[in-house]
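> Build me a structure from this.
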Amino acid sequence: MSDRHHPHDHDGHGHSHHHDHSRDHAHPHPHSHASASLRHRLQHVLTPHSHETADKLDSALESSARGMRALWVSLAVLGATALVQALVVVGSGSVALLGDTVHNAADALTAVPLGIAFVLGRRAATRRFTYGYGRAEDLAGLVIVLTIAASAVFAAWAAVERLVDPRPVQHLPAVAVAALVGFAGNEWVARYRIRVGRAIGSAALVADGLHARTDGFTSLAVLLGAGGAALGWQSADPIVGLAITAAIALVLRDAAREVFRRMMDAVDPALVDRAERALRQVPGVHAVGELRLRWIGHRLRAEVAVVVDGEATLRQAHAVAVDAEHALLHTVPRLTAALVHADPAPTAGESDPHLTLAHHASP
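Below is the predicted model of the structure:
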């Protein structure tokens, strides 16, 4: 998706800059700080990279393609795992295995909302959805959290019902094998989802991977229930079912926290510190003002105000803004665009250039 130029409103030397990466950096920028900027530009030339729109679009499509591939592979593996377990549930009557099976099936089905989100995320921005459709991933994360909650309620209901109306578990060796199959399938899927999710910056996919990892350990709990039943402890199976419910509740808490943070535009504070350090090293930047980062799907956008020489020309201020955005693109992982606003350094007796905006500030 290409970034568009926005109208510039210059009051004095104040300058807002949203660079269009579909264009070249070849337009002239006379510099008063030419010697300091030369080193930065030589580094730009000697370091292979590209910020072209096509490259960014390809990167976004590649990320979505990797996410889609992870989803469908996970769906196949967990679907096969749940099918094997379901066959054993029918013959054994184990509610612990039933809870694990339902949870694995629900985990496999979470590929559907995430798949829809990744497909939507590929769509270009419109005049209504000016930032594109990347936030569909956050909605998918919410659906996943609700799915985890529903599976927890079902597992708890089945376990409590079996405690009230005890029944023996049949075919215990088959239950034990099904538990091991559940652990192996979930652990493989967890590693795969977490690795891909972190690589493409998808919080929803990482949350889904953490969910699958917990499912693997709940499968091992089924093994304990089968062992207890083999020793004649009839309540072992439903008690393990309740333990599985507690484990599901824990992963629900972690997943809900991660999705809530993403929906509230939370970012790692260390990432903000890293961006500020990079901006302070840009030639011509005297100070860094307000810096904001936000996730849109699995990509980041930034807004920042930098202080430049008050006597700089419009072209010089624009050049500093370009260099500032360039530094951010190199420093902040998965950043696709930055809106840089250049403020003139204050001089003695000069009024605040933003004074006319003061009455619009939030109380």
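> contacts and neighbour counts: CA atoms only from here.
OK.
> ok, and what's touching stretch 331-351?
3, 13-19, 56, 200-201, 271, 274-275, 278, 286, 298-311, 317-318, 321, 324-325, 328-329, 352 (Cα atoms under 8 Å, 6 or more residues apart in numbering).
> Show the buried residues in the residues you listed.
Among the contacts of stretch 331-351, those buried by neighbour count (16 or more other Cα atoms under 10 Å) are 3, 13-19, 56, 200-201, 275, 278, 286, 298-310, 317-318, 321, 324-325, 328-329.
> for D265, helix, strand, or coil?
coil (DSSP: H, G, I helix; E, B strand; the rest coil).
> and it, what is it in contact with?
Neighbours of D265 in contact, by Cα under 8 Å, 6+ apart: L293, R294, W295.
> one more, for comparison:
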Amino acid sequence: MSTAPTDPPAPATTTVDLRRFAWLSIATAIATITLKAGAWAMTGSVGLLSDAAESTVNLVAAVVALIALTVAARPATERFLYGRAKAEYFSAAVEGLMIFVAAAVILVTAVERFVNPRPLENLDIGLVIVVIASVLNGVVALVLMRAGRAHNSITLRADGRHLMTDVVTSAGVLIGVGLVALTGWERLDALVAFAVGVNIIVTGIGLLSEAISGLLDKALPARDHEIITDILRRRTDGTVTFHGLQTREAGQERFMTVHVLVPDEWTVKHGHDYIEDLEDELRDALGSLRVLTHLEPISDPASYEDIPEAHVPIHGDDHDPTRPPTH
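Sure thing, here's the model as predicted:
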């Protein structure tokens, strides 16, 4: 679709700078590493050691998230015409892999301590420190996940979920160390640490799956499709109709393409004005959305020969998108 030189730039291309959340994650990771390492040094608990190891992984992941968000925020260039929003998916994949590293360290250490149990010391102060670190991680995790949902950032969602696994780890460690204090059976510490490691692996698998889906141009969520198709159905009136709807997302960016079939006698100006109004309505409904439309004459059979094999259905079962409407 062509546009006049005086057309204002579409606001949908605006992205939000999310790097401040990555800096928050880095600061939190440094604070929790310091707290948990001190707790491990005082108690000798393998559970606390595994907890501190995961926080170290959190720091590395937070730095990777900062790099990814910095790259994703760069504007489009002649080489990257659609920007670099997909850098966020690489960050999420790295987060998932780092979770596997943390889980491996925890599992190996837990097995070694189960075979060679050792008495724990200074449990009271050690547990207090872990509780403080867990509260800090939990608050920041909620902030990151909320921001990730609000701005459609997989990097922040992944970092928040990563921190939340740290909270789960800490909760497991607290249970294990508490049971050791109550029962005197030192191997409980290692068993709980092992269970926590398995739980972290499950989280890592979920993050990797989400990152891979994004890199493979996953479609927009069903809720967004409902909003789009509702608008297109309301505008289908026998003289104008639509087909070939496709969508995808890349980080904060969301994209859609659709074929717009209009009366043959419309002028280019008429069609252009109609599409501008349609795109404005779609952006108003969905916020940040890049809309690409393809204008076609409604009665030309060739207009029905280029429908993509994979597309989102717009109309009901009684509507055949491959045939011109009957009047």
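> Superposed, how do the two chains score by TM?
Here the superposed chains carry a TM-score of 0.86, computed using TM-score structural alignment, normalised by the length of structure 2; 307 aligned residues with a Cα RMSD of 2.4 Å.
> now structure 2: which of the contacts of D265 of structure 1 match?
Using both residues aligned by TM-score structural alignment, their matches' Cα atoms under 8 Å, structure 2 keeps these contacts from the contacts of D265 of structure 1: R294, W295.
> Can you show me the strands along the stretch 1-150 of structure 1?
Remark: strands assigned in the stretch 1-150 of structure 1 by DSSP state E, counting those that start in this stretch are 15-18.
> follow-up on the earlier one: which ones among the buried ones among the contacts of stretch 331-351 of structure 1 lie within helices?
K56, I200, A275, A278, A317, H318, A321, A324, E325, L328, L329 (DSSP state H).
> now the last one, nearest residue through space, not along the chain?
Here the nearest residue to L329 of structure 1 in space, its sequence neighbours aside, is L335; by Cα to Cα, 6 or more residues apart in numbering that works out to 5.9 Å.
> same question, the second one
In space, I200 of structure 1 comes closest to S63 once its chain neighbours are excluded; the distance is 5.4 Å by Cα to Cα, 6+ apart.
> what about the one you found, how many residues close to it?
The local packing of S63 of structure 1 (other Cα atoms under 10 Å) involves 22 other residues.
> Check H243 of structure 2 too.
25.
> correct me, but it touches V260?
Yes: contact criterion Cα atoms under 8 Å: H243 of structure 2 and V260 qualify, at 7.1 Å.
> Look up how far T229 of structure 2 lies from the residue mapped onto A270 of structure 1 from structure 2.
Aligned by TM-score structural alignment, A270 of structure 1 pairs with R223 of structure 2. For R223 of structure 2, the distance to T229 of structure 2 (Cα to Cα, to the nearest Å) stands at 10 Å.
> Comparing those two, which shows the higher neighbour count?
T229 (18 against 8).
> Please identify which helix or strand holds the closest residue to V84 of structure 1 other than its chain neighbours.
Sequence neighbours aside, A178 is the residue nearest to V84 of structure 1 in space, at 6.9 Å (criterion: Cα to Cα, 6+ apart). Per DSSP states H and E, A178 of structure 1 falls inside helix 172-200.
> so that helix corresponds to what in structure 2?
Mapped onto structure 2 using TM-score structural alignment, helix 172-200 of structure 1 covers residues 123-151.
> Mean deviation, that stretch versus structure 1?
Compared with structure 1 after fitting, stretch 123-151 of structure 2 deviates on average by 1.4 Å (mean Cα distance after the TM-score superposition for structure 1).
> Kindly report the same for stretch 89-108 of structure 2.
Stretch 89-108 of structure 2 sits 0.8 Å off on average (mean Cα distance after the TM-score superposition for structure 1).
> So which bit of structure 1 is that stretch matched to?
With TM-score structural alignment as the criterion, stretch 89-108 of structure 2 aligns to 138-157.
> try stretch 37-44 of structure 2
Against structure 1, stretch 37-44 of structure 2 falls on residues 86-93 (TM-score structural alignment).
> Now do the nearest residue to V320 of structure 1 once chain neighbours are set aside against H18 of structure 1, distance only.
Spatial nearest neighbour of V320 of structure 1, excluding adjacent residues (Cα to Cα, 6+ apart): G284 at 5.9 Å. Here the criterion is Cα to Cα. By it, G284 of structure 1 lies 18 Å from H18 of structure 1.
> do A82 of structure 1 as well
For A82 of structure 1 relative to H18 of structure 1 (Cα to Cα), the value is 49 Å.
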